[in-house]
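K.L.:
quick one, what's the 3D model for this:
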Amino acid sequence: MDENESLTGVFEAHRGQLRAVAYRMLGSVSEADDAVQEAWIRLDRTDTGDVRNMGGWLTTVVARICLNMLRSRQSRGEEPLEERMPDPVVGVAGGADPENETLMADSVGLALLVVLQTLEPTERLAFVLHDMFAVPFDEIAPIIDRTPAATRQIASRARRRVRGAAVEPDTDLSRQWEVVEAFLAASRDGDFEALVAVLHPDVVLRTDSGPMAWSELRGALTVAKQALMFRRMAGFAALVPVNGTAGMVSTKDGRVLAVGALTVADGRIAAIDILADPARLDRYDAGTLTGRA
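P.N.:
Model prediction:
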């Protein structure tokens, strides 16, 4: 085995975690893959003879790349990050998808990724690396040009913001499915009272229908009325795992019309996040998605 083959093997052994880090940082599967590819190029061009922890080194490289990508978004004056839905990772027929298995792990729900997008780039990096991947603060600090103590404070601030905005989902997946099934049944039947009953009083419905087409509604009565307006769409919906938790996909004539992730907390739906942007939905193959209903 030559040196290049050995280097490739080492990189491939860490690719799954690197994609997971990049996806949680960027909220985009394609951009995460770009970041991982850039990390490979840097590895191939760098003398790593003195590197003792290759996984840690690669994680640091990917984190720096993602931080630069987040900052570049801001400098280009793009629409605010929180006003685009992160890419949903949807279950496929035939079981686990090797490409996306690590992205689905640990049930990092779409609602949490939406909240992460409201953080500043350095806050998001510190939170993701420390709280999600247990990277020590003294390793994170050089990436953001801060001291370990300052990095700890940044992560703590991010953690407070996340806890204040993100709902802690129920861990029982079977119970999640039951609640989502009840929601779809009530939508299809036009049963307003049943819809309100399955929704948390402070439920939030976020929808991304395309660039500059972000909408956000709050409250059980408001969200239930919206669900009734789109009851016909519910007839095309099937239950699918989305980001490791209960979700749904609407398809018609072989096309994906929408992908939704539902956050179930205390037995009721606390958040609904829907991607309905036709351009972004084109990357999903309706025939491969796993449906339950």
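K.L.:
please make it C-alpha for all contacts and neighbour counts, starting now.
P.N.:
OK.
K.L.:
this structure: helices as residue ranges?
P.N.:
3-26, 29-45, 54-75, 101-104, 110-116, 121-127, 133, 137-144, 148-165, 173-189, 192-198, 220-229, 231-234, 278-281 (DSSP state H).
K.L.:
following up with a second sequence; could you model it the same way so I can compare the two?
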Amino acid sequence: MGNFFLIPIIFLGAIILFSSFFIVKQQTAVIVERFGRFHSIRQSGLQMKIPLIDRISARLGLKIQQLDVIVETKTLDDVFVKLKVSVQYVVIREKVYEAFYKLEYPHDQITSYVFDVVRAEVPKMKLDDVFVKKDDIAIAVKSELQDAMLDYGYDIIKTLVTDIDPDAQVKEAMNRINASEREKIAAQFEGDAARILIVEKAKAEAESKRLQGQGIADQRREIARGLEESVEVLNKVGINSQEASALIVVTQHYDTLQSIGEETNSNLILLPNSPQTGSDMLNNMVASFTASNMIGEEMKKQNPKPKK
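P.N.:
Below is the predicted model of the structure:
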């Protein structure tokens, strides 16, 4: 009969003994209460409490935590915008008591302060300034939170404005403005390129014309030199200058006819093209040169040069 009661007592004693010990994980703080009142704060490791008298009231993490708060507000130029503010905070190890007993809902408290600061700062700025000065907004949020949450046992590590989302119509308008600006810049570059191309093309054409004119001048100079040499050769065999010039012209005429005949697909027609054309040309030129010389001689007789 005694053994029947001994076994439950031993079992109950084992349960009480094991319940006296508990483990606290790394970066965690445990609040122990005795008869409903705060008793102690236990850090990481194997800890002990009095069974049925002490109880674990809460476990608070000491790691850095992040809370994302989305705030919708209006800018100075009447544009509605949503800001995502990320708050990184941590429970101060020396103020675990304040963090648990003074503030019941830390997330709600932090969210309220973020809303208050953002809706006080953003309406002072235009939309473009919100993007440029987002770091200033984050600093203002941190400063306000740091002062308010420190008494509650929380340290604000960092605040970041991670996203700025204007109204959909405003974003579309901004995209159109950016596209127009880029098209304007592209048009300017294209215009500059076209202008440079035109200038360079004009320079190239001018240089080409200059070289072409120089080539024609050199060609005519060589032709004249060749004609002069031909006349000198003909003069040596008793043909005067007028007859030599006429003969050279007739020779060039026949050379031209030969060149035209060598072109099989040419549509060029040389007029006049009768067989006696060369002979008539030669006679006419000789007669013209002779008449010209006679007129020149008569003019010299009528207008003699004055004697010095």
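K.L.:
can you give me the TM-score here?
P.N.:
The TM-score (TM-score structural alignment, normalised by the length of the first structure) is 0.19; 73 aligned residues with a Cα RMSD of 4.4 Å.
K.L.:
out of the helices of the first structure, nearest to Ile272 of the first structure?
P.N.:
Nearest to Ile272 of the first structure among those is helix 110-116 (7.7 Å), distances taken as Cα to Cα.
K.L.:
and the strands in the second structure, which stretches?
P.N.:
Counting by DSSP state E, the second structure has strands at residues 21-24, 28-34, 37-42, 45-48, 54-61, 65-74, 80-91, 154-166.
K.L.:
redo those as JSON lines? Include distance to Ala217 of the second structure.
P.N.:
Supplementary listing: those in JSON lines, determined by distance: least, Cα to Cα, whole Å:
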{"stretch": "strand 21-24", "distance to Ala217 of the second structure": "106"}
{"stretch": "strand 28-34", "distance to Ala217 of the second structure": "101"}
{"stretch": "strand 37-42", "distance to Ala217 of the second structure": "109"}
{"stretch": "strand 45-48", "distance to Ala217 of the second structure": "107"}
{"stretch": "strand 54-61", "distance to Ala217 of the second structure": "99"}
{"stretch": "strand 65-74", "distance to Ala217 of the second structure": "79"}
{"stretch": "strand 80-91", "distance to Ala217 of the second structure": "77"}
{"stretch": "strand 154-166", "distance to Ala217 of the second structure": "73"}
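K.L.:
wait, which of those is closest to Phe115 of the second structure?
P.N.:
Nearest to Phe115 of the second structure, of these and by Cα to Cα, is strand 65-74 at 6.1 Å.
K.L.:
which other helices and strands does the closest one contact?
P.N.:
strand 80-91, helix 106-121 (3 or more Cα pairs under 8 Å, 6 or more residues apart in numbering; DSSP states H and E).
K.L.:
as a markdown table, those with distance to Gln146 of the second structure and mean neighbour count would be great.
P.N.:
Output for those, formatted as a markdown table (distance: least, Cα to Cα, whole Å; neighbours: other Cα atoms under 10 Å):
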| stretch | distance to Gln146 of the second structure | mean neighbour count |
| --- | --- | --- |
| strand 80-91 | 10 | 20 |
| helix 106-121 | 10 | 16 |
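K.L.:
can I get the ones you listed in a markdown table with distance to Phe38 of the second structure?
P.N.:
Shown next, in a markdown table, are those (distance: least, Cα to Cα, whole Å):
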| stretch | distance to Phe38 of the second structure |
| --- | --- |
| strand 80-91 | 18 |
| helix 106-121 | 20 |
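K.L.:
quick one, which of the strands of the second structure gets closest to Val118 of the second structure.
P.N.:
Here strand 65-74 is closest among these (Cα to Cα), at 7.3 Å.
K.L.:
got the angle between the closest one and helix 106-121?
P.N.:
30 degrees (axes from the mean of the first three to the mean of the last three Cα atoms, to 10 degrees).
K.L.:
JSON lines for the helices of the first structure, including distance to Leu262 of the first structure?
P.N.:
Below are those laid out as JSON lines (distance: least, Cα to Cα, whole Å):
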{"stretch": "helix 3-26", "distance to Leu262 of the first structure": "18"}
{"stretch": "helix 29-45", "distance to Leu262 of the first structure": "20"}
{"stretch": "helix 54-75", "distance to Leu262 of the first structure": "26"}
{"stretch": "helix 101-104", "distance to Leu262 of the first structure": "15"}
{"stretch": "helix 110-116", "distance to Leu262 of the first structure": "8"}
{"stretch": "helix 121-127", "distance to Leu262 of the first structure": "23"}
{"stretch": "helix 133", "distance to Leu262 of the first structure": "24"}
{"stretch": "helix 137-144", "distance to Leu262 of the first structure": "32"}
{"stretch": "helix 148-165", "distance to Leu262 of the first structure": "15"}
{"stretch": "helix 173-189", "distance to Leu262 of the first structure": "7"}
{"stretch": "helix 192-198", "distance to Leu262 of the first structure": "12"}
{"stretch": "helix 220-229", "distance to Leu262 of the first structure": "13"}
{"stretch": "helix 231-234", "distance to Leu262 of the first structure": "14"}
{"stretch": "helix 278-281", "distance to Leu262 of the first structure": "18"}
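K.L.:
which one of the ones you listed lies nearest to Val256 of the first structure?
P.N.:
helix 278-281 (6.3 Å).
K.L.:
that closest one - contacts with which helices or strands?
P.N.:
Against helix 278-281 of the first structure (3+ Cα pairs under 8 Å, 6+ apart) you get strand 255-265.
K.L.:
what's the closest of the helices of the first structure to Met248 of the first structure?
P.N.:
Closest approach to Met248 of the first structure among those (Cα to Cα): helix 173-189, 8.4 Å.
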